[in-house]
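Asker: give me a 3D structure for the following:
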Amino acid sequence: MARIVRIHEYGDASVLKLESVEIPAPAADEVQIRVKAIGLNRAEVMFRSHAYLQEAQFPSRLGYEAAGVVAAVGSAVSDLAVGDAVSLIPPLDIARWGTYGEVANVPAYLAVKHPAKLSFEQAAASWMQYVTAWGALVDQAKLGKGDFVLVTAASSSVGLAAFQIARLVGATAIAVTRTRAKKQALLEAGAAHVIVSDEEDIVQAVMALTGGKGARVVFDPVGGPAFEVLTQAMARGGILLEYGALSPEPTPFPLFTVLGKSLTLKGYLYAEIVSDPAALARAKAFILNGLESGELSPIIARTFPLDDIQDAHRFLEANQQVGKVVVTV
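Answerer: Got it, this is the predicted structure:
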């Protein structure tokens, strides 16, 4: 038996229930980990609220990220052993391999022996943000030296990961934030420039920073009315990667801007990398090298104990954090 977080219905954070559940042995291609830390993601808030791509089968586990110690290995697993410290590259199913709890069975090929210098909290905060940002910026947009990338929802963990990856490949990250409350924190987190959208014209500001050329790459999880503004701030031949739909408002299609600038607008999902073994191998190598060198360093906004999982979700939903919310077990 282990304490596991489950939901029995959709709703606010109060539907998260910490329950004693019997955990089966891992399948042949799985490992069982004794969880030490859990990285929270907005996807889990959306899943809990019935606003996600995947439907729940109640009672449902949830959770994409965790770090811990291998407690058991499946019969087909040969590269991991009991006692190994590992962290999880998020699987494609938020519920089947749910990580919220004291114990989790996870796919062995996604369990990584991370650098020993990382704490369990740092390791649990790494993979979703860096794989998501690497896949969009490096693998698909080919971000490189001299490029400008415009990053919205910049205080999220993925936004912060984008700053670090941009700097690592020689590009310049421009963060967009609504108010100036987070401006200094974003600069300290690695953004080269910060645009406060409530006070500044995004297009004018980007053009001033890029010498009138615009940003070649835009990385946006919001959509909504600002989508059109973002395309106006882009360089000719640029690419916009849309990886979310946080805005509740409709997203217009800026036809004449797209035609006039020969823009590429691409919907992007983290799953594109995880479901492609070659891309996943490239991502893993890039991220492990960056974590080992310290050029990639997850920023943790706040930690909560597992008993306070509801409060952790409420804090995440309040959008006051800069960085990752982590739950310790």
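Asker: okay, CA-based contacts and neighbour counts for the rest of this
Answerer: Will do.
Asker: tell me where this structure has helices.
Answerer: Assigned by DSSP state H, the chain shows helices spanning 42-48, 120-124, 127-134, 157-168, 183-188, 202-209, 226-232, 255-261, 271-274, 277-293, 309-317.
Asker: now do the buried residues in the third one.
Answerer: This points to helix 127-134. Going by neighbour count (16 or more other CA atoms under 10 Å), the buried part of helix 127-134 is 127, 128, 129, 130, 131, 132, 133, 134.
Asker: could you find the closest non-adjacent residue to the residue most central in space within the chain?
Answerer: When CA atoms, centre = their mean is applied to the chain, the residue found nearest the centroid is residue 129 (3.3 Å). Nearest residue to residue 129, sequence neighbours excluded (CA to CA, 6 or more residues apart in numbering): residue 158, at 4.4 Å.
Asker: please provide the structure for the following sequence as well, for comparison with the first:
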Amino acid sequence: MPRVVVFDEFGGPEVMHVVEEPVIEPAAGEVRVRIEAFAVNPLDQMMRAGNSPAPVPLPHARLGVEGTGVVDALGSGVAGLSVGDPVILVAVPDASARGSYAEYTTLPASQVIPRPAGLSVPEAAAFWVACSTAYGALVEKAGMRPGDHVLITAASGGVGRAAMQIAGQIGAVPIAVTRQPSRRDELLAAGAAEVVATPDVAGAVRSLTGGAGADIVLDLVRGPGQQELVQAARPGGTLVAAGFLDPRPTPPPADAAVTIIDYRSFEHTLDPVVVRRMAAFLTAGVRLGALRPAIHQVFTLDDVAEAHRHLEKGLHAGKKIVVEV
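Answerer: Alright, predicted model coming up:
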């Protein structure tokens, strides 16, 4: 029988184990996907450890909000897809019940898109969450335009790298923020136009923008450091808070001249109209060579616990960890 990763208690990577389960027939409007690979994301780690923003019912909880595979079966009423089509999962809001850490999963047909040609299976598995989050925050929410100076925190991470590439694709100017000056050349190669590696972020950004400040700030960290990012934005600029890397409270903004937007990617990935726009933009980026996920290492399903240990120890250096099924 097909295999699936489950966990019956919260804890470290060791709580995950592989079991066998029968395949489930897709309901009306659903598809069954034979998973070829999935990416390991921080949300997976939070769910497994019991720190998820949403409750995770135990026992026999599943994981996985990202993956790629081929359509294996169609429920009644599904149009526009055929058995054998390669697809990417765009949203798994009930990951604890039918996440992508499995050989098969079922989900609404509206929550898959065609896999862009030119991506390998591991790249396709690691493509959507980072790229859709960056696109949704910068394009849909902040209205990024050509020529905009875009300040990107946590630029070495998956969403940060995608944000730099998407900004470059649209003709904006991505400015990467890093706490590690040794990563300057790596970030420039990944798509940054400029790199800020100093505690005086606001001063550095003012210098790079002729005193104006950033038009858009993508804050993937939050916490007390957001105050410095607000100061780095121009009056009338926009800060989109789209991450939670700093668990400390984020103080209310002291500068009302900057619009602050709180962003959750499911806001868009559950909207079929926006998903079509996302898919068109991101597929074009792949075709043009502007978008390409960075893969750290590929594990097997039997080594899924080791993949989580790599994520927790930071051994991936911001690149994506993928598990092939």
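Asker: the residue nearest to residue 129 of the first structure and residue 132 touch, don't they?
Answerer: Yes - the pair residue 158 of the first structure / residue 132 is scored as a contact, 6.9 Å apart, by CA atoms under 8 Å.
Asker: distance to residue 103 of the first structure added to the helices of the first structure, as CSV?
Answerer: As requested, these are exported to CSV (distance: least, CA to CA, whole Å):
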stretch, distance to residue 103 of the first structure
helix 42-48, 18
helix 120-124, 14
helix 127-134, 19
helix 157-168, 24
helix 183-188, 35
helix 202-209, 46
helix 226-232, 41
helix 255-261, 48
helix 271-274, 23
helix 277-293, 24
helix 309-317, 15
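Asker: can you check which strand is longest in the second structure?
Answerer: strand 30-40 (DSSP state E).
Asker: for that strand, which helices and strands make contact with it?
Answerer: When contacts are defined as 3 or more CA pairs under 8 Å, 6 or more residues apart in numbering; DSSP states H and E, strand 30-40 of the second structure packs onto strand 68-74, strand 104-108, helix 121-125, helix 304-313, strand 320-324.
Asker: ok, which of the ones you listed comes nearest residue 253 of the second structure?
Answerer: helix 304-313 (30.9 Å; CA to CA).
Asker: in the closest one, what's buried?
Answerer: With burial defined by 16+ other CA under 10 Å, the residues of helix 304-313 of the second structure counted as buried are 304, 305, 307, 308, 310, 311.
Asker: so it matches what in the first structure?
Answerer: Counting by TM-score structural alignment, helix 304-313 of the second structure falls onto residues 309-318 of the first structure.
Asker: adding distance to residue 254 of the second structure, write the buried residues of helix 304-313 of the second structure out as TSV.
Answerer: As requested, these are exported to TSV (distance: CA to CA, whole Å):
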residue	distance to residue 254 of the second structure
304	44
305	43
307	41
308	38
310	38
311	35
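Asker: tabulate the helices and strands packed on strand 30-40 of the second structure (a markdown table), appending distance to residue 186 of the second structure.
Answerer: A markdown table is the format used below for these (distance: least, CA to CA, whole Å):
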| stretch | distance to residue 186 of the second structure |
| --- | --- |
| strand 68-74 | 28 |
| strand 104-108 | 36 |
| helix 121-125 | 19 |
| helix 304-313 | 20 |
| strand 320-324 | 15 |
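Asker: pull the contacting residues for the residue nearest to the centre of the first structure.
Answerer: By CA atoms under 8 Å, 6 or more residues apart in numbering, the contact list for residue 129 of the first structure reads 157, 158, 159, 161.
Asker: go again with 10 Å.
Answerer: Residue 129 of the first structure makes contact with 39, 41, 156-162, 270, 298, 323-324, according to CA atoms under 10 Å, 6 or more residues apart in numbering.
Asker: what of residue 101 of the second structure?
Answerer: Contacts for residue 101 of the second structure were tallied using CA under 10 Å, 6+ apart; they are 3-6, 18, 35, 37-40, 44, 62-67, 95, 301, 304, 323-325.
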